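Student: dropping a prediction and its sequence here:
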Amino acid sequence: MHKIPVFLQQDRGFIYNVDDYLELRYTHRIVGCLIGVPVSKSRNVNISALPAVLSRYEMKLAIEKQIITVHNRTAELMQSPKEKNKSSYHNLIEKQASEQRAPYVEKRLSEFKKLLPQIIEGKRKKFLKAGSKDSDIHIDPATLIFEEKQKIETAAITRLIQIPMKHPILKEPSSTTLLLSAGEQVKYKVFKDIWEKQKMYITGGDTFGCDFLLYPGDPLYYHASHMVHVLKNSNLKTNLKYLIRCCRLSVVVNKVCVFAYENCQGTICYQTMEWEGNTFCIT
């Protein structure tokens, strides 16, 4: 099974390959967050804009399900590079320069060939002006092209320096344990339970003041249908004002309000609240 490489940076998982991200999104329903891409339901959104960042819950789930491999270079990047790594990096830079020079030479040579008749005529006029006889003037087009090619290949060019987002020298994946706090552990159990049982897309719910948003399909094409709030315990009456705020907000944004919690047996339970007149209906 192909495992998608994810690069751990500042405690977040980054994906830089478009195909890997699309596989993660459409095959495994792990959406992540595209950096610099606004939230939109438009079909014109450029989904290939990378990098993408996985939340801590998405990353932990993908590790457990053996969907991804984690590359953690934090410790190595804090140290001075070894000579072997320096050599490999310089080889990459030279390769990039060579790849940039090839199309540059081809373009300049193509332009030279288009102007070759005028160039030959200009040289002939110079020889005539210098006193040479027309019969003695012999200008070989192939020689001119060869000389121009040598000149272009040895000339200095303005190079584009690529700044890699991920480490350019890929190594074996690192064994990484993602530690979650007690509160995050409960939220992760809810996230995992929904992902395994409901077959819905799940994203963070910060924009709507909840823990998770549930989508019936890809969030690029569907609006969220449910707002999930993770509770510390099963007693919904502990904070009635909090429940009212959550439910009122869900009505305004036209979403179903769901409360999730872990019972004494360690099972994740759900309660849904909906408006019925002026009273709440708990289902």
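Tutor: Received it, and whenever you're ready, just let me know what you need.

Student: going forward, measure contacts and count neighbours with C-alpha atoms only.
Tutor: OK.

Student: helices and strands around the helix or strand where Phe14 lies, which ones?
Tutor: Phe14 belongs to strand 12-15 when assigned by DSSP states H and E. With contacts defined as 3 or more C-alpha pairs under 8 Å, 6 or more residues apart in numbering; DSSP states H and E, the packing partners of strand 12-15 are strand 4-9, strand 52-54, helix 56-64.

Student: go with 10 Å
Tutor: Using 3 or more C-alpha pairs under 10 Å, 6 or more residues apart in numbering; DSSP states H and E, the elements in contact with strand 12-15 are strand 4-9, helix 18-26, strand 33-34, strand 52-54, helix 56-64, strand 68-72.

Student: same list, these, but as a markdown table with mean neighbour count and distance to Gln96 please.
Tutor: Compiled in a markdown table, the helices and strands packed on strand 12-15 are given as follows (neighbours: other C-alpha atoms under 10 Å; distance: least, C-alpha to C-alpha, whole Å):
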| stretch | mean neighbour count | distance to Gln96 |
| --- | --- | --- |
| strand 4-9 | 21 | 23 |
| helix 18-26 | 16 | 21 |
| strand 33-34 | 19 | 27 |
| strand 52-54 | 22 | 25 |
| helix 56-64 | 19 | 32 |
| strand 68-72 | 21 | 24 |
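
Student: here's the one I want to compare it with:
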Amino acid sequence: MISLVALDGEAHVWSADDWLTLRRDHRICGQLTGILAGVSHQTKHNGLPLALLPEETRLLLQEKIARLVDYEALRQKPSGDLKAKFEEYQKHCYQEQVKSHEEERKKKVTEMVDIIVEGKRRKLMGLSTKKAKRRKLDNSSSAEASSSYAEEFELPDRDSIIKEELSKIVPIPEDSALATIPTECPWLDTMTPTEIPYPLPSRRIEWLKTKTFADLWKRGYFITAGQKFGGDFLVYPGDPLKFHAQYIVTCRLPEESIPALELIALCRVGTSVKKAVILATFDTDDGNSEEEETVTYQTLNWVT
């Protein structure tokens, strides 16, 4: 089961594996809020942690896909022992990089040994040809002279060449190694989490958004926040990395009126970005409580 870490009233995902599982297997996108190591000054792409919408969190808990946990140890000031442990972890990561670099270099040398041997042979042949020309042999062609003088040079065998090339490998300087910035605590499995509940919606509009999100999710859609187009949700037929949104969903209570200008703005935005505007509300005829009310939808079109 995936563990969602509670932080400042929101649920976060710090593990890259959990992020991939949520997106690929459960159609939960969330919002990446961290920076990418090494490119911290750019703002186009974000990294872990992943912050989840309240609707996403409630859905995952309801479907028993995840649990919400709190780690008290993560909120405490790091001790001296923990700092030493982290420095040891950094050294281990550096040694892993050195080992990986050496293995990659060995692989390339082994793959290119024939090219290296041929290059050395041609170099020796070139040296012998120059010697032949200097001595000005009278009864031999230059090719024969090259051949005879090439015998003066002993061409190393493959194993010797591989050994020679491997001896040239220089370890990665420690100050040039890639910085290892884990998004998840490396020792999380040694900490004891406390499972905590997530609060239920306190207002009816929150119930509507929660139920709308869950209903659309069960229909097989990907759903993200829709504020950038003036709605509550954007609904996609597939992964947002591959598809454009089809619908802009705005949630309104049955007794709530929509100002004319706001209604016009919603419809015109939907038309300009080629997305259908969907009004989600509670069915006023079922007479059920907030937890049992069903959601109905109405499409809004801009007609010129």
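Tutor: Arrived safely, thanks for sending. The shown structure was predicted, so the numbers you read here are calculated from the model rather than taken from an experiment.

Student: out of the helices and strands packed on strand 12-15 of structure 1, which gets nearest to Asn239 of structure 1?
Tutor: When those are compared by C-alpha to C-alpha, helix 56-64 sits nearest Asn239 of structure 1, at 26.5 Å.

Student: residue range in structure 2 corresponding to that closest one, please.
Tutor: Mapping helix 56-64 of structure 1 onto structure 2 (TM-score structural alignment) gives residues 54-62.

Student: for the matching stretch, give me the average deviation versus structure 1.
Tutor: Mean deviation of stretch 54-62 of structure 2 relative to structure 1 after superposition (mean C-alpha distance after the TM-score superposition for structure 1): 1.8 Å.

Student: tell me how far that stretch lies from the chain's centre.
Tutor: 22 Å (C-alpha atoms, centre = their mean, to the nearest Å).

Student: stretch 65-83 of structure 1 now?
Tutor: So, by C-alpha atoms, centre = their mean, the centroid of stretch 65-83 of structure 1 is 18 Å from its chain's centroid.

Student: mind listing what's buried along that stretch?
Tutor: Residues of stretch 65-83 of structure 1 classed as buried by neighbour count (16 or more other C-alpha atoms under 10 Å): Ile67, Ile68, Thr69, Val70, His71, Asn72, Arg73.

Student: the helices in structure 2, which residues?
Tutor: With helices called from DSSP state H, structure 2 shows them at 16-26, 54-62, 80-111, 113-135, 142-150, 158-166, 204-218, 260-272.

Student: in JSON lines, list those along with distance to Asp232 of structure 2.
Tutor: Putting those into JSON lines (distance: least, C-alpha to C-alpha, whole Å) gives the following:
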{"stretch": "helix 16-26", "distance to Asp232 of structure 2": "20"}
{"stretch": "helix 54-62", "distance to Asp232 of structure 2": "11"}
{"stretch": "helix 80-111", "distance to Asp232 of structure 2": "42"}
{"stretch": "helix 113-135", "distance to Asp232 of structure 2": "61"}
{"stretch": "helix 142-150", "distance to Asp232 of structure 2": "80"}
{"stretch": "helix 158-166", "distance to Asp232 of structure 2": "60"}
{"stretch": "helix 204-218", "distance to Asp232 of structure 2": "8"}
{"stretch": "helix 260-272", "distance to Asp232 of structure 2": "11"}
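
Student: and these: which comes nearest Thr183 of structure 2?
Tutor: helix 16-26 (8.0 Å).

Student: which elements pack onto the closest one?
Tutor: strand 2-7, strand 10-13, strand 47-51.

Student: Throw these into CSV and include distance to Gln95 of structure 2, thanks.
Tutor: As requested, the helices and strands packed on helix 16-26 of structure 2 are exported to CSV (distance: least, C-alpha to C-alpha, whole Å):
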stretch, distance to Gln95 of structure 2
strand 2-7, 31
strand 10-13, 28
strand 47-51, 25
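
Student: nearest to Glu255 of structure 2 among these would be which one?
Tutor: By C-alpha to C-alpha (comparing all of those), the closest turns out to be strand 10-13, at 29.6 Å.
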